[in-house]
Every structure is written in structure tokens, then in C-alpha cells.
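Student: any chance you could fold what I've pasted below:
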Amino acid sequence: MPVYTNEGLRFDNEQEAIDWFKTTLNTETPIGELYEELHAVKEWEEGDFDLQATGLNDKEVHIQLDSPSHEGKVFRRVQYNSYGNNEPLEFEPLKELIDNMIKSVNVASIIAFDKVIEILGAIKEGNEKYIADRVTSSENLVLTVQAERNMYDGAVVIAITDEKTKEQYQDSIPSDEEGRIDIELVEKTVESIFLKQMSGKFDGEEVTVDGYKLQFLLNYAHENEKEVEVKII
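Tutor: You can find the predicted model right below:
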């Protein structure tokens, strides 16, 4: 009887699949010594981050660290991808970069979570400057904060999901070459998702009002057939 892998590969029978799988096994990792050095970093493990390191060689690697809190519904992740790199990666600079990315994720997740809870509290008290149905309740809030870095750029992506409605809203904050972000942007990034009123200095290039992004407000108006009032003061 034919069998298939999750990726869609077909084999005539189970034994053929097992034989093929054995040909993919190696006695050494393709990323070499870097693999052992990465897995020897105790502070990542102590910080509740699970590490996966794969790659083609010691130049092109994919590193992922996950720290899920299923009870708190907060999911932190770091992803580094060096595909396209032509030089062997050095462990110490790579570790420093990942450390910075972890710090960015940790701080951003705390600030973002607190801000969402603050906004939900304001909505419950009748504050009308926020869109009320983004998240149905704090119990249904799922927060994902992910730091990403490749050979060209990087960012921290913040995703807010309602577990009940399955609706998700996300935005990103650019990071520098060292994996750091402007922490002050976290609150504005989160609040932009909920705001239905804005007033302040308009930036036509970034399409922001006092640093708050207009895209979520305009998308909400479009999707819900709402009218928009625009004034130039």
C-alpha cells in the first residue's frame, strides 16, 4: 500500500519509505561545531527556550528558539536565518545577536501584554476611542511575539489573536543589525491595532498620526462599512 510523507512524497510501501529515510541520515550535523556550541548555551535553556538548529553548512543555518506559555497564552519565538551567507558563522557574535533578539522578545512581550490588558480594561469601562471587538475578553487573548533576522533585515512581529473568533491582527517593529528594537514603539504598535480615533501630526511616508499607524483603523472602516471623518487642523 502506498504511503506519503507530510510533504507529499510518495512511496510504494512503508519499507521503501524507511529505506529512503535512512539515506538522509548522517553521523555529523551539516552545520558542524556550531551545532554543539549553540546547544551548550545554558541560559537559553534556563530561560525556557527550546532550541532547534538546522542548515546546509556552517554558513547557511536556520536557528529557532521557542518559549511557549500555554497557560498564559503568550508565545515567544526567535528565528535567525543566514541563508545566502558566504562566510562561516562565528559562534560568539551569533550568540550575542540571539541574546539581543531574546531580550527584545522578552521585553516586547511584557509591554505588549500589559498594554492589551490595559486597553481591554478601558473598553470595559466604556472608553470609546478603542475598537471594542478586536478581542472579546482577556481570557480569549493569545499573544505571539517573534523576533526575526536574516541577512538583510530584522523585525519583532507582534500578533494579537482572539482564541474565540480566531481573528488575528499583527504588526512589526524593525530591529537593528544587533537585534535590538526601539522599546517605545511597542505600546504604539499595540495601541494602533485598537484605536478608532486619532489626532496629531500626520506622516505621509509612514502613514502614521503621532506615530500611530492608520492602516488598522482604515481597514476596520472598510471591512465594517464605517464612515471616516478626516479633518486638517
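Student: from here on, just use CA atoms for contacts and neighbour counts.
Tutor: Fine.
Student: for this structure, longest helix please?
Tutor: Looking across the chain with DSSP state H, the single longest helix is helix 91-124.
Student: list the buried residues in that one.
Tutor: Along helix 91-124, the positions that meet the burial threshold by neighbour count (16 or more other C-alpha atoms under 10 Å) are 97-106, 108-109, 111-113, 115-116, 119-120, 123.
Student: which residues in this structure form strands?
Tutor: Taking DSSP state E as the criterion, the chain contains strands spanning 3-4, 10-11, 50-55, 61-69, 74-81, 141-149, 154-162, 168-174, 202-203, 208-209, 212-213.
Student: what's the distance between Asn81 and His222?
Tutor: Asn81 sits 36 Å away from His222, taking C-alpha to C-alpha, to the nearest Å as the criterion.
Student: what do you get for Leu38?
Tutor: Distance from Leu38 to His222, counting by C-alpha to C-alpha: 47 Å.
Student: same deal with Asp50?
Tutor: Distance from Asp50 to His222, counting by C-alpha to C-alpha: 41 Å.
Student: more neighbours: which of those two?
Tutor: Each of Asp50 and His222 had its neighbours counted (other C-alpha atoms under 10 Å), and the higher figure belongs to Asp50 (15 against 12).
Student: in this structure the more buried one contacts Leu65, no?
Tutor: Yes. With contact defined as C-alpha atoms under 8 Å, Asp50 counts as touching Leu65 (5.2 Å).
Student: so what's Tyr80 up against?
Tutor: Going by C-alpha atoms under 8 Å, 6 or more residues apart in numbering, Tyr80 touches Val61, His62, Ile63, Gln64, Ile98, Glu148, Arg149, Asn150.
Student: likewise Ser192?
Tutor: For Ser192, the residues meeting the contact criterion (C-alpha under 8 Å, 6+ apart) are Tyr212, Lys213, Leu214, Phe216, Leu217.
Student: now show me the structure for the sequence below, then we'll compare the two:
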Amino acid sequence: MSPVVPITPNATGMTEERVGGKAMGLFRLVSLGLPVPPAVVVTVDDEGSFETLPDAVSALGEPLAVRSSAVGEDAADRSAAGQFESVMGVTANGVAEAVRTVRASATSGRVAAYRGKAAVPMAVIIQREVRSTRAGVAFSRDPFTGDDTVVVECVFGHGERLVSGTADPDRFRVHPDGSVEARLAVKEGSLRLARTLRDDEVTAVAGLARKAEAGFGRAVDVEFCFDSGGLWLVQARPMTAL
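Tutor: Here you go, the predicted structure:
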């Protein structure tokens, strides 16, 4: 099998042991027909010869996001989200070096401290980077109560501002009857009182989260972003809070 696999509904050889948890999440989303930016995955059994990578990713477009997909990285019982490197704004010619950087993070000190001495099998996702204007995360169930209410958190710009805690998100709750409850964060500058998402956009995000839950067969959280072309999902994993 080729060590570089396009993440498409008809992809073969897609197992978590071969492509890692994050790539499997994208594969499930794509297989459900949900909107995911085009991507390929460099499998864990790749031997480190990256000469053909520029050709393999040329159809994705630029810039590219290069991210880890370690085996067990997004497992519900031991989430390691955020422990590995990601490289953004990558060109096709720079993708091999970015893959090496992500792979090297599997042996970093912080990963060793988190996971102990066990080796981490590492696949790598190469995906068209979304130039997001708004981004966030949606929980298909209330992460605190487990109720059938979708909770959506969103910030302006890139999702890293939410993940890193540098921006307080707007928080929306979409109830089973379709009603939307909003709690808006105080923001900086001209966006101080601006709302990140309209009700119809919140409802669209919640709908994708519910479809993902149905397809995964369990509660999930999904990372989403909006660009000039609309709404995209860039990650999905089992919820760890329930």
C-alpha cells in the first residue's frame, strides 16, 4: 500500500493503527458526506522517504496545514490533544520538512512526560489550510450535563485562539427544539460587542455535530471554521468530558 493516502470516502487501508486517531476522525467525517478540506495522510508505516510528497499534495492547494495523527492521540479514555506539533502555512515544496517536524514531536520532552516512555506511532495529516474568519468547537452533547443540547464555542480568526485560551469564546446552546441561547464574550477593539455567529450559522454547526454523533455512534466534539466559502469541519473526536 502507498504510504500517502488521500482521505476520501473510498480510501482503503484506513485503520487507526495505520493512520492514527485524527485521520480516522476526518475519514469518518468525509464518509458521512460532511464538509472537510481536502487532505492526505502519511501513514505510520512510512519509512521516511518524502521525495514524492510535493506531487502527492499538489492537488490540495496552498497553504497547507501539517498536523499529527498519532495512534491513540484522540482516544476518549486518554486524550493527548495538543501534545504534538502542527505546522501551518506550508507550501508543497516545504511539506517534507514540516512532516519531519511533526514526526519529531513524538519524542519531545513534553510528550514523554505525558505518556511515559512508550513509543508513539505517528501518522501525519497534510490538509489544505482554511483561511478562517471564525473558528471554534461544537460538542454534540452538553459536556457538563450530558443533555441532548449542542454547545458551540466560537472566536474570530483561527481556532488556536480558543484552544490556547487567549480568547474568550462566544458560547451558544442549541436545544432539542431548535432554539438558540447565546452568551457573548466581551472582545477587543471594534469587535467588542460583535457576535461571531448568527443563529442560522449556529444551527448549521449544531446540525453537523449531530450528524457526526450519529455516524460515530457516540457523543463527539468537532472543530469547525468558516472562510469565504462557508463552513468546514477540520477535526472530530469522542468527547472526553462525559
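Student: superposed, how do the two chains score by TM?
Tutor: Their TM-score after superposition, calculated using TM-score structural alignment, normalised by the length of structure 1, is reported as 0.30; 122 aligned residues with a C-alpha RMSD of 5.9 Å.
Student: whichever of the contacts of Ser192 of structure 1 end up buried, select them in PyMOL.
Tutor: Under the burial definition 16+ other C-alpha under 10 Å, those of those that qualify are selected in PyMOL by:
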select buried, resi 212+213+214+216+217
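Student: between the contacts of Ser192 of structure 1, which is nearest Ile18 of structure 1?
Tutor: In terms of C-alpha to C-alpha, no member of those lies closer to Ile18 of structure 1 than Phe216, at 49.2 Å.
Student: if I look at the closest one, how far off is Gln170 of structure 1?
Tutor: Distance, Phe216 of structure 1 to Gln170 of structure 1, using C-alpha to C-alpha: 10 Å.
Student: what is in contact with those two at once?
Tutor: Jointly contacting Phe216 of structure 1 and Gln170 under the rule C-alpha under 8 Å, 6+ apart are Ile193.
Student: tally of neighbours for the spatially closest residue to Tyr4 of structure 1 that is not a sequence neighbour?
Tutor: Computed as C-alpha to C-alpha, 6 or more residues apart in numbering, the closest residue to Tyr4 of structure 1 that is not its neighbour in sequence is Arg10, at 4.6 Å. Taking other C-alpha under 10 Å as the criterion, the count of residues near Arg10 of structure 1 is 13.
Student: likewise Val74 of structure 1?
Tutor: 18.
Student: can you give me the distance of it to Asp50 of structure 1?
Tutor: 15 Å.
Student: and if you look at Ser67 of structure 1?
Tutor: The spacing between Ser67 of structure 1 and Asp50 of structure 1, counted by C-alpha to C-alpha, is 6 Å.
Student: next: Phe113 of structure 1.
Tutor: Distance, Phe113 of structure 1 to Asp50 of structure 1, by C-alpha to C-alpha: 22 Å.
Student: in structure 2, which spans are helices?
Tutor: Counting by DSSP H, structure 2 has helices at residues 16-31, 53-57, 95-104, 109-115, 160-163, 199-216.
Student: deepest of those helices, which one?
Tutor: With neighbours taken as mean count of other C-alpha atoms under 10 Å, those reach their highest mean count in helix 16-31, at a mean of 24.
Student: CSV please, covering the strands of structure 1 and showing distance to Glu187 of structure 1.
Tutor: Supplementary listing: these in CSV, determined by distance: least, C-alpha to C-alpha, whole Å:
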stretch, distance to Glu187 of structure 1
strand 3-4, 46
strand 10-11, 48
strand 50-55, 27
strand 61-69, 21
strand 74-81, 17
strand 141-149, 13
strand 154-162, 11
strand 168-174, 11
strand 202-203, 18
strand 208-209, 14
strand 212-213, 10
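Student: nearest to Lys42 of structure 1, out of these?
Tutor: Evaluated with C-alpha to C-alpha, the strands of structure 1 place strand 50-55 nearest to Lys42 of structure 1, the distance being 10.9 Å.
Student: ok, which stretches of structure 2 are strands?
Tutor: Assigned strands in structure 2, in chain order: 4-6, 39-42, 64-70, 86-90, 122-128, 134-139, 150-156, 170-174, 180-183, 220-227, 230-238 (criterion: DSSP E).
Student: export these to a markdown table and append columns for distance to Val57 of structure 2 and mean neighbour count.
Tutor: Formatted as a markdown table, the entries for the strands of structure 2 read as follows, by distance: least, C-alpha to C-alpha, whole Å; neighbours: other C-alpha atoms under 10 Å:
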| stretch | distance to Val57 of structure 2 | mean neighbour count |
| --- | --- | --- |
| strand 4-6 | 9 | 21 |
| strand 39-42 | 7 | 25 |
| strand 64-70 | 9 | 26 |
| strand 86-90 | 11 | 17 |
| strand 122-128 | 8 | 28 |
| strand 134-139 | 24 | 26 |
| strand 150-156 | 29 | 26 |
| strand 170-174 | 35 | 22 |
| strand 180-183 | 40 | 16 |
| strand 220-227 | 21 | 23 |
| strand 230-238 | 17 | 21 |
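Student: can you lay out those strands as a markdown table showing distance to Gly25 of structure 2?
Tutor: Listed next are these as a markdown table, based on distance: least, C-alpha to C-alpha, whole Å:
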| stretch | distance to Gly25 of structure 2 |
| --- | --- |
| strand 4-6 | 14 |
| strand 39-42 | 12 |
| strand 64-70 | 10 |
| strand 86-90 | 17 |
| strand 122-128 | 11 |
| strand 134-139 | 15 |
| strand 150-156 | 19 |
| strand 170-174 | 23 |
| strand 180-183 | 27 |
| strand 220-227 | 9 |
| strand 230-238 | 5 |
